[in-house]
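K.L.:
coords below, sequence missing:
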């Protein structure tokens, strides 16, 4: 599971790019109970989605003709410049080189060796998300990639990730999960999925997908529909894992919701 304080190489920040901050806030408030708090007058409309008094995600305005409406995942690094260099050496691309974000931290935007986009965050005053694993917060991540072996080689080289594999309950193969270096399987935060194995992702390229925890998967799907969202995959059980569904917000940003079996314990 996601752990905080965040170890190097672990997810640390989740950011939504959207053409309508007010509309997105209304959607995610209805779905997760989030409110929006501006990061200040000098941040171009950037702000935080708050679950009570804690930051659960962030959002930035993005005109529809300037980029995709999407969720974007950041990984923690103690040195953004060194990690960006490692990304380049491992066959990835540096889209936006390391830069300071006021006193909040230092960031860079990159793609891995098979094309999935992600970002780095070297914490300054912003140490990362305040809440994870609870209803209304980030709980899991999946990398959809055309070449799982190449993707693992890339991230292992850059972050030192370790992996554990488990057989799929339906017998369709194995599911490889990753954890930060030296943190052990209890710190697993996501898994690899071969692009093309999931019809819901057939029209997308390599990408990271985020899962947010909910108390009731079916109720969340109903709420998303009433709020103008789209159901991409109806609620589905995975034995020993939980019940999940894949959604998109009214502006097309894709994500998933999950009620884990541990919530029933």
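P.N.:
Received, thanks. Everything numeric in this text was worked out from a predicted model, so none of it was measured.
K.L.:
CA only for contacts and neighbour counts going forward, please
P.N.:
OK.
K.L.:
Pull the contacting residues for the residue nearest the centre of the chain.
P.N.:
The structure's the chain has its C-alpha centroid closest to residue 210; by C-alpha atoms, centre = their mean the separation is 3.6 Å. Residues in contact with residue 210 (C-alpha atoms under 8 Å, 6 or more residues apart in numbering) are 71, 73, 138-142, 255-256.
K.L.:
so which of those is the most crowded?
P.N.:
Neighbour tally across those (other C-alpha atoms under 10 Å): the maximum, 27 neighbours, falls on residue 138.
K.L.:
what number of residues lie near the closest residue to that residue other than its chain neighbours?
P.N.:
Leaving aside its sequence neighbours, residue 138 sits nearest to residue 212 (C-alpha to C-alpha, 6 or more residues apart in numbering; 4.4 Å). When counting by other C-alpha under 10 Å, one arrives at 22 neighbours for residue 212.
K.L.:
Which neighbouring elements make contact with the strand or helix carrying residue 236?
P.N.:
If you go by DSSP states H and E, residue 236 is part of strand 230-238. Applying 3 or more C-alpha pairs under 8 Å, 6 or more residues apart in numbering; DSSP states H and E, one finds that strand 230-238 makes contact with helix 217-226, strand 242-248.
K.L.:
in the last one, what counts as buried?
P.N.:
So the one you mean is strand 242-248. 242-248 (16 or more other C-alpha atoms under 10 Å).
K.L.:
The structure to be compared is supplied as follows:
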């Protein structure tokens, strides 16, 4: 029986070509504070943490690091999500058995956990991780706090095929489907009864299957102004979504795609 945390999104990470500029941009747009620290086992390569404020505490919500030079010609700067699993090695075998692929063999990150990089049968990439148990885990901001990730979205080659795949891996279930006319259904999926994201068959404008991660902000209008002022580019929105919120999708100055959700 999987643990309650198996299948939970636990982290997001930005690979960028300029950590200082990324810290400045997202600090303005989202309100994150940035700090860096040595990477365990690779002390000459800094790892950045984005913090959001919750009450009297700073809470880490995402990481950022330099896109390795050997990868720069293959993939652009990007955001990638981490899903917590009970056993990384066993999950890698299941991913492959169900038609997915292994992009990076399981490896240990000292004092953090064991992880691997996988892709679903359509090619959308995720990191999976079994975190090291902590006696005193760091503080976490409540769901919905500005600066936290509020939604996960998958553009798949076939939305229902993708949901079936992830259901086998992580226990995600269909919460409900929203018809979108010629674009098909938007499939809202849940983890232990709580809706955490959506899947859809990708439109022609989206060239490959991919995941997208939405950060909560207080005001979309303010965020749009700051995206433009900071050298980013709005590629979609603002658009109203069910529940009274708005979304916007954008590229940061280094070319990484990101999305925001919040009030007008």
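P.N.:
Received it, and whenever you're ready, just let me know what you need. All of these numbers come straight from a predicted model, not from anything done at the bench.
K.L.:
related to what we said a few turns ago, now the contacts of residue 210 of the first structure as TSV including secondary structure?
P.N.:
Formatted as TSV, the contacts of residue 210 of the first structure follow (DSSP: H, G, I helix; E, B strand; the rest coil):
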residue	secondary structure
71	strand
73	strand
138	strand
139	strand
140	strand
141	strand
142	strand
255	strand
256	strand
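K.L.:
picking up where we left off before, closest to residue 90 of the first structure out of the helices and strands packed on strand 230-238 of the first structure?
P.N.:
strand 242-248 (31.3 Å; C-alpha to C-alpha).
K.L.:
Would you mind measuring from the nearest residue to residue 191 of the second structure once chain neighbours are set aside to residue 109 of the second structure?
P.N.:
Spatial nearest neighbour of residue 191 of the second structure, excluding adjacent residues (C-alpha to C-alpha, 6+ apart): residue 172 at 5.1 Å. The gap separating residue 172 of the second structure from residue 109 of the second structure is 27 Å, by C-alpha to C-alpha, to the nearest Å.
K.L.:
ok, these two, which is more surrounded?
P.N.:
A direct count of neighbours by other C-alpha under 10 Å for residue 172 of the second structure and residue 109 places residue 172 higher, at 24 against 15.
K.L.:
ok, back up a step: what inclination does the strand holding residue 236 of the first structure have with respect to strand 242-248?
P.N.:
Orientation check (axes from the mean of the first three to the mean of the last three C-alpha atoms, to 10 degrees): strand 230-238 of the first structure against strand 242-248 gives 170 degrees.
K.L.:
So which bit of the second structure is strand 230-238 of the first structure matched to?
P.N.:
Aligned by TM-score structural alignment, strand 230-238 of the first structure falls on residues 233-241 of the second structure.
K.L.:
if I line the two up, what does residue 85 of the first structure land on in the second structure?
P.N.:
By TM-score structural alignment, residue 85 of the first structure lines up with residue 93.
K.L.:
From residue 171 of the second structure, how far out is its match?
P.N.:
For residue 93 of the second structure relative to residue 171 of the second structure (C-alpha to C-alpha), the value is 16 Å.
K.L.:
now the helices: where do they sit in the second structure?
P.N.:
19-29, 69-72, 88-97, 159-170, 220-229 (DSSP state H).
K.L.:
wait, what's in contact with the aligned residue in the first structure for residue 14 of the second structure?
P.N.:
Taking TM-score structural alignment, residue 14 of the second structure has residue 16 as its aligned residue in the first structure. Each residue near residue 16 of the first structure by C-alpha under 8 Å, 6+ apart is listed here: 57-60, 69-72, 253.
K.L.:
if we can go back for a sec, hang on, isn't the residue nearest to residue 138 of the first structure packed against residue 139?
P.N.:
Yes - if you go by C-alpha atoms under 8 Å, residue 212 of the first structure and residue 139 touch, sitting 5.4 Å apart.
K.L.:
between the two, what contacts are shared?
P.N.:
In contact with both residue 212 of the first structure and residue 139: residue 133, using C-alpha under 8 Å, 6+ apart.
K.L.:
Neighbours of the equivalent of residue 214 of the first structure over in the second structure, how many?
P.N.:
Residue 214 of the first structure maps onto residue 217 in the second structure when the alignment is built from TM-score structural alignment. Residues near residue 217 of the second structure, counting by other C-alpha under 10 Å, number 26.
K.L.:
hang on, isn't residue 217 of the second structure packed against residue 248?
P.N.:
No - counting by C-alpha under 8 Å, residue 217 of the second structure stays clear of residue 248, with 10.6 Å between them.
K.L.:
returning to that earlier point: looking only at neighbour counts, state which of residue 93 and residue 171 of the second structure leads.
P.N.:
Comparing residue 93 of the second structure with residue 171 by other C-alpha under 10 Å, the one with more neighbours is residue 171, at 18 against 13.
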